[in-house]
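Enquirer: pasting a predicted model and its sequence here:
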Amino acid sequence: MATLVFSAAGTALAGPVGGAIGSLVGRQIDGALFASSRQGPRLRELDATRSTYGEVLPRHYGAMRVAGSLIWATELTEHSETMGTGKGSPSLSSYTYSANFAVALASRPIEGIGRIWADGKLLRGAQGDLKAGGTLRIHTGRGDQPLDPLLASAEGAQSCPAYRGLAYVVFEDLQLADFYNRIPGLTFEVFAGDTVLLQDILDDALEACETSAQLPELTGFSCSGPVVESLQALDAVFPLDTDASGENLLVRHESLGGAARTLGAASVPEDPEGFGARSGFARSRGEPAPSPLALLRYYDQDRDYLPGVQRVAGRPAPGAPVGIDLPASLDAANAARLIHRAHRRAERARDTIAWRTTELDPAIAPGVEVRLPGHSGTWRVRAWEWCEAGVELELERRLPTATLETAPHTGSSGRYAPPVDLPPGETRLVAFELPLDTASAHSDAPRPHAAASSSSAGWPGAALYADPGTGTLEPLGVTGRTRALLGVTTNALPPANSLLLDRSSALDVTLPDPAMVLSGANTAELAQGVNLALVGEELVQFAKADPIGPGAWRLSGFLRGLAGSEAGLVAHAPGEAFVLLDTAIRPLDAALLGSAAEREVVALGRGDAAPVRTSLHLDGITRRPLAPVHPRRTHLPDGTVRFTWTRRARGAWRWADTLDVPLVEETEIYLLTLGDPEQPLASWQVLEPRIEISPATAAALGEAAITAPVRVRQAGTHALSPALLLGPLEAA
């Protein structure tokens, strides 16, 4: 400030008293040079990261949100991934991009960084978790700061600076898929101390400078230019006095100047026509400012440091309002309080007195409060002039503390919807095959699917891989961010008839997130396939879903053993997987999974400490024929036993009464066995859903014809169906 320059010059010329005079003269010149309708450095909107040569890096104090400057970067790295290379499956190549770059944040050391915003969305949460793939390294700018390993490997250890004294961050292999494959605009929450101290601001720019001024309302402050600009910005809301009359430059708050001193009586001049001829003083009140001080612009800490504005409470004064731009972070209530104080001070400063005295008191320095005989209140020394008849002091009315603290209307930040900051959460995975669908183009292709979810709504999805049983991982793509409705059963679903609506059974299911919801369905919706779910190795539909606790649901009204999953009716136990088969499940490439019994589906997300593995439920159900139904045994007059049955077909879930189901397999073949199907006492193969066994054949089987049952399985193109019990050949 010019005040500092003139006070130093005054001290050199005339000692301490001259220094005080020079300080006041400097303040007057400051007012002439810097007067404008906008006070303080212009507040920027939260710019994105820039890379402008020669740009001054700011100094930060407390907590601030800053853009930073891009100081190093490589070309984008392309990653390709090919899927679907199995037999009969078309290949699909996908491309993603990542970036390596460094961003300078501050020209003085900091303590760390908090959140990071990329294109307005959170890239790093308050807990330090990155919302996109990649690695972040933070360099705080200390004097012993080491080389960054990425920069050193790219530029060479001999050519790469350590940037000591400069706070910066390095992103390595940052995934750009969420940012249109470009480096996004970044802003950073910087922590550079718990409080904002004026002494720290001065120490970074001046030597031999002392201050006792406090800035308790501020939680952060940025200096992007000369220290004089920072002092001007602060002086607008925290009035400061500077004194260079001693060995060190002294900066203090105007309210901390000590106890008010009482001046002697005004000196009446001998010249009857001169200043204060009758009384030795002249009191005046200035005209109201044509542009009243009414606005404070700042960074609102309750709105993620977005620019905010507070206005003076009450009826607006005439004229275009003047605003103060304060590059600091604070809350709305303190901002409203500061502009209220500044407005009241500006109004009261219009009341001035010119006072003549012949006493030379070195203690009457800039900003000192004085009392005047015969005048109420306290007055502040603003300027003086040393003339032939004495010292003429220019005094301004000091606003009482009680008046300054008159509470204005409570400041409000306005409405703000901050970006959701949730932890990534661990991945939960269930893999399974689905039965053949009538819409499927290939009846011979398996239909493996995966359902992935998490307990956290901030789960960003996971990458899926196929382990065909060899330990190698083949990419299957990604799950997407939509969480599937899956959980764990807490009781065993009892056996039931697959041909009837199960009204008596109930199943308790716990979902990973209490916010997840299951809903019921009426009979018409059940007929359309609503609420189809996997429970262990059985496919069911449920009609009712009642909440019984946070994330816990009780399901009832079941259709059981659907789509050929009758084998799972009697094998239930607590702790089984539950998956709602809706649009959130993802199809997998069957060719990459292979057909080995040891095959697994693997998922890996950013919140997973280790890969999540699972085998396939309903393994082989897509290509396995359904067990025949409606068994009949007929004894013909000649003693021949005739067995008949009705076939079912994969994918033919709607069965018209007058039509037979289509033959999905290549040929119609049935295998009948007597006794254990794996080690049969006798077997037959037929090409139609019937067989006749003569009395001679039955007699040749002996006692086994009476004790051993006959079963039938349909032989499909790829597998045998489950067996249907037909009964013994002979009655006991």
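Expert: Received, thanks. The shown structure was predicted, so the numbers you read here are calculated from the model rather than taken from an experiment.
Enquirer: can we go C-alpha only for contacts and neighbour counts from here?
Expert: Noted.
Enquirer: for residue 269, see how far away residue 387 is.
Expert: Between residue 387 and residue 269 the distance is 12 Å, computed by C-alpha to C-alpha, to the nearest Å.
Enquirer: so for those two, which sits in the more crowded spot?
Expert: Per other C-alpha atoms under 10 Å, whichever of residue 387 and residue 269 has more neighbours is residue 269, with 18 against 10.
Enquirer: I'd say the more buried one and residue 355 touch.
Expert: No: using C-alpha atoms under 8 Å, residue 269 makes no contact with residue 355, being 11.6 Å away.
Enquirer: touching both of the two, which residues are there?
Expert: Common contacts of residue 269 and residue 355, defined by C-alpha atoms under 8 Å, 6 or more residues apart in numbering, comprise residue 280.
Enquirer: so which residues of the stretch 601-732 of the chain form helices?
Expert: 695-701, 704-707 (DSSP state H, counting those that start in this stretch).
Enquirer: three-state assignment of the nearest residue to residue 482 once chain neighbours are set aside?
Expert: Nearest non-adjacent residue to residue 482, counting by C-alpha to C-alpha, 6 or more residues apart in numbering: residue 584, 6.3 Å away. On the three-state scheme (DSSP: H, G, I helix; E, B strand; the rest coil), residue 584 is labelled coil.
Enquirer: for residue 21, grab the count of nearby residues.
Expert: The tally of other residues near residue 21 (other C-alpha under 10 Å) stands at 25.
Enquirer: tell me which residues in the strand ranked longest in the chain are buried?
Expert: In the chain, taking DSSP state E as the definition, the longest strand is strand 92-106. Judged by neighbour count (16 or more other C-alpha atoms under 10 Å), strand 92-106 contains these buried residues: 97-106.
Enquirer: next up, a second structure to put side by side with the first:
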Amino acid sequence: MATLVFGSIGTMLGGPLGGAIGSLVGRQFDTALFGSTGREGPRLKELALTTSTYGQVLPRHFGRMRTAGSVIWATDLVERSEVQGTGKGGPSVTTYGYSANFAVALASRPIRALGRIWADGQLLRGADGELKAAGTLRFHNGAGRQPPDPLIASAEGAERCPAYRGLAYVVFEDLDLSGFYNRIPSLTFEVIADDDFSLQDIVGDVIDEIDANVALAEVVGYTSESAPASDLQTFAQILPLEIDASGENLVVARDRRQTAAIALAEPAITTADDDFGARTGFTRHRAAPSDSPPAILRYYDVERDYQASLQRATGRSLAGEPGAIDLPAALGAATARTMIERAARRIDWTRDRISWRTCELDPRVAPGARVTLPGIAGHWRIQAWEWHDGGVELSLERALPPGATTPPALASDPGRGNPAPDLPAGETRLAAFELPFDPAAGSSDAVRTVAAVSGTEAGWTGAALYADQGDGALQPLGQSGRTRAIMGTALSRLPGADPLQLDRGTQLEIQLVDPAMQLASIDTRRLGEGGNLAFVGEEIVQFLLATSLGQGRWRLEGLLRGRGGTEAAVAAHGDGEAFVLPGTGLASLDAGLLGSSPSRRVLAQGRGDPDPVTSPVYLAGITLRPLSPVHARRAIAADGAWTFTWTRRARGGWSWTDGIDVPLVEQAERYLVTLGPLDAPLAAWTTEAPELRIEPAVLARYAHNADAMFQVRQQGTHALSLPLPLAPVS
């Protein structure tokens, strides 16, 4: 007998001895097919993670697949530190950040392109090819002429740096690890090796003298990690493959290339005692059904980011565990459903078997050939043949009639997946401002400067913040964080209004930076508790009602104006002012680094910004500036003297429920009363009580300045309040 049995496929490899038909399969085929003694084929498994192990097999990828890769080079983590101080003798804060340089091998054959990259299950690189973290990615496709990577060459030296030709790999340079707990994340890569491929591409890379032109159009991707015999064994589970080694080349075919079935001659009779069909020359039997016929196909689903999935064939449920086929290939759900339906139907037809003996030597009669038999209906396919003294014995199985494996039109469902969102980075939006003093937030002597930072897309991942004190030099302020502030632009201009009353007549239209952002209406109780606080330019307002107009446009009504000591800005609005809801997404800024120059700016730059975005510091000085006094009164005595009185307010004392003076925040209570322009007053008085008497002689002295106005400002620890007009001279 001269055969090689490929039992897992159900096919024999071989040919007749002698030169009449061809040569016996040689050791070179056996070694090329099976490799070493280990013959374990590829297995379906959950997605692996990037590792670095000596001796690890680097796979060959075909089509489109997702792979973990293997780290082949890395440096120590790069540490960066930033010192941020108050600038006024306060304690400094040092923050640390880490980045990494490393290379990951993806395939031991060239690939065409690199797709998405997942890091710890989240997208590090989207379909647009942009990294979602700071750093540089270089892709080497494994071409025979690819040069060494410049980063590896500079670190290791040109004489010690291989070019890794024939090996596809990627290099990450200075990859920011702040989003991965300052460690190299677990990575998986989507590789695009070929637009389409066949079985010849898979096994032809290893065996030169092979003809395996079997189309795999329905298979999106495949990864080979073992010998060609394992690859053939894998695909034979869903494709009826025949392998013929009778000629000079090894032939693997799904259907023999023939226009019509070959008619075999009458069977040959033998007189040997141990031969089958001694009087007829053939035997026919039907193989016993499998205890667990294939009913499940497990595969990698391309619609679920290559996660392991399964499809079931229709049919009656049998006792015991159903048979399953593991196909470690990337498929669509509809393709997988069709494959398991075909496999389940084919198994019943191929149970019909015939052993046939012939003495004719026909080069066309080889494994995979379709033949007809005298006196027996139907077409039959040669599964294997063996050479004996009494003739050539053929093993035949029933060929499937047309339409036998055509599955019904059945629906397929890949199942519900939770793919990592692939969102564009979006552009950064920025508004910096000081916050009014809040007794619960810290010291009354500390400036509270914050930046509201947001992005136009949900995929925005934060921005780097910088301070410009007015001289053009940039000082780092740290990172904004990934939480987006709810902000936008005012589409209408706010008119002047009384800050002491609820303004029910004014409507303010705004455009949020992202239409997905939402605002909410509240009731008057929550309004009185400080709800729905918003910055509109230099004024702080509250709104009662928020009505969506679609596409991120909102109409705000029921306004309380001049909140937080910003009543001076009620009548000073312009067009296109910034709108900020000061809830989440606020980044604290170092006031010392910002300085106090009127031309100071805050800058921000994210991944989606071609240039930095800038913002002045709105409400400059409001944290430390006392509130202007209120309720100015004038009493005229019998002798003509004027007595001015007023009521003081205090920073942070926003709730004045009992009419009693709020606790003083400044080091001392002191007021400055001036007459005339603030920058060049005609006269000035200081007092430590909220009142001042102006004698008649003084009034007469300035009577010719009829338009001159008496004004009072509170002298705080750090600044003067805005003025309260008391009365004109005349």
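Expert: Right, received. Where do you want to start? Since we're looking at a predicted model, the values are computed, not measured.
Enquirer: circling back to that earlier point, out of the helices of the stretch 601-732 of the first structure, which is closest to residue 70 of the first structure?
Expert: Nearest to residue 70 of the first structure, of all those, is helix 704-707, at 85.2 Å by C-alpha to C-alpha.
Enquirer: picking that back up, check the helices of the stretch 601-732 of the first structure for me and report the most buried one.
Expert: Mean neighbour count (mean count of other C-alpha atoms under 10 Å) peaks for helix 704-707 among these, with a mean of 18.
Enquirer: ok, which stretches of the stretch 601-730 of the second structure are strands?
Expert: Taking DSSP state E, counting those that start in this stretch to define them, one finds strands in the stretch 601-730 of the second structure at 601-606, 613-618, 630-636, 642-647, 671-675, 683-687, 691-694, 709-714, 724-728.
Enquirer: got the contact list for the longest one?
Expert: Okay, so that is strand 630-636 of the second structure. Contacts of strand 630-636 of the second structure with the rest of the structure, by C-alpha under 8 Å, 6+ apart, involve 642-649, 724-727.
Enquirer: one step back: what separation do you get for the residue nearest to residue 482 of the first structure and residue 600 of the first structure?
Expert: According to C-alpha to C-alpha, residue 584 of the first structure and residue 600 of the first structure sit 20 Å apart.
Enquirer: okay, the two: which has more neighbours?
Expert: More neighbours surround residue 600 than the other of residue 584 of the first structure and residue 600, with 22 against 18 (other C-alpha under 10 Å).
Enquirer: check contacts around that one.
Expert: Residues counted as contacts of residue 600 of the first structure (C-alpha under 8 Å, 6+ apart) are 466-469, 593, 613-616.
Enquirer: same thing with residue 248 of the second structure?
Expert: Here residue 248 of the second structure is in contact with 22-23, 209 (criterion: C-alpha under 8 Å, 6+ apart).
Enquirer: how close does it get to residue 255 of the second structure?
Expert: Taken as C-alpha to C-alpha, the span from residue 248 of the second structure to residue 255 of the second structure is 19 Å.
Enquirer: then residue 58 of the second structure?
Expert: 33 Å.
Enquirer: residue 344 of the second structure now?
Expert: Spatial separation of residue 344 of the second structure from residue 255 of the second structure under the definition C-alpha to C-alpha is 19 Å.
Enquirer: between the two, which is the more surrounded one?
Expert: Applying other C-alpha under 10 Å to residue 344 of the second structure and residue 255 shows that residue 344 carries more neighbours, namely 22 against 15.
Enquirer: doesn't that one belong to a helix?
Expert: Yes: counting by three-state DSSP, residue 344 of the second structure is part of a helix.
Enquirer: Provide a list of residues in contact with it.
Expert: By C-alpha under 8 Å, 6+ apart, residue 344 of the second structure lies in contact with 293-295, 313.
Enquirer: just the buried members of these?
Expert: 293-295, 313.
Enquirer: now these in a markdown table, with secondary structure?
Expert: Output for those, formatted as a markdown table (three-state DSSP):
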| residue | secondary structure |
| --- | --- |
| 293 | coil |
| 294 | strand |
| 295 | strand |
| 313 | coil |
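Enquirer: widest-spaced pair of the residues you listed?
Expert: Greatest spatial distance among these (C-alpha to C-alpha): 293 and 313, at 10.4 Å.
Enquirer: that older thread, what's the spacing between the counterpart of the residue nearest to residue 482 of the first structure in the second structure and residue 459 of the second structure?
Expert: Counting by TM-score structural alignment, residue 584 of the first structure lines up with residue 585 in the second structure. Going from residue 585 of the second structure to residue 459 of the second structure by C-alpha to C-alpha gives 15 Å.
Enquirer: again, but for residue 412 of the second structure
Expert: Counting by C-alpha to C-alpha, the separation of residue 412 of the second structure from residue 459 of the second structure is 32 Å.
Enquirer: next: residue 608 of the second structure.
Expert: With C-alpha to C-alpha as the criterion, residue 608 of the second structure and residue 459 of the second structure are 10 Å apart.
Enquirer: with neighbour numbers in mind, choose between those two.
Expert: Per other C-alpha under 10 Å, whichever of residue 608 of the second structure and residue 459 has more neighbours is residue 608, with 21 against 17.
Enquirer: who's in contact with that one?
Expert: Residue 608 of the second structure touches 425-428, 460, counting by C-alpha under 8 Å, 6+ apart.
Enquirer: redo these as a markdown table? Include secondary structure.
Expert: Shown next, in a markdown table, are the contacts of residue 608 of the second structure (three-state DSSP):
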| residue | secondary structure |
| --- | --- |
| 425 | coil |
| 426 | coil |
| 427 | coil |
| 428 | strand |
| 460 | coil |
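Enquirer: much appreciated, bye for now.
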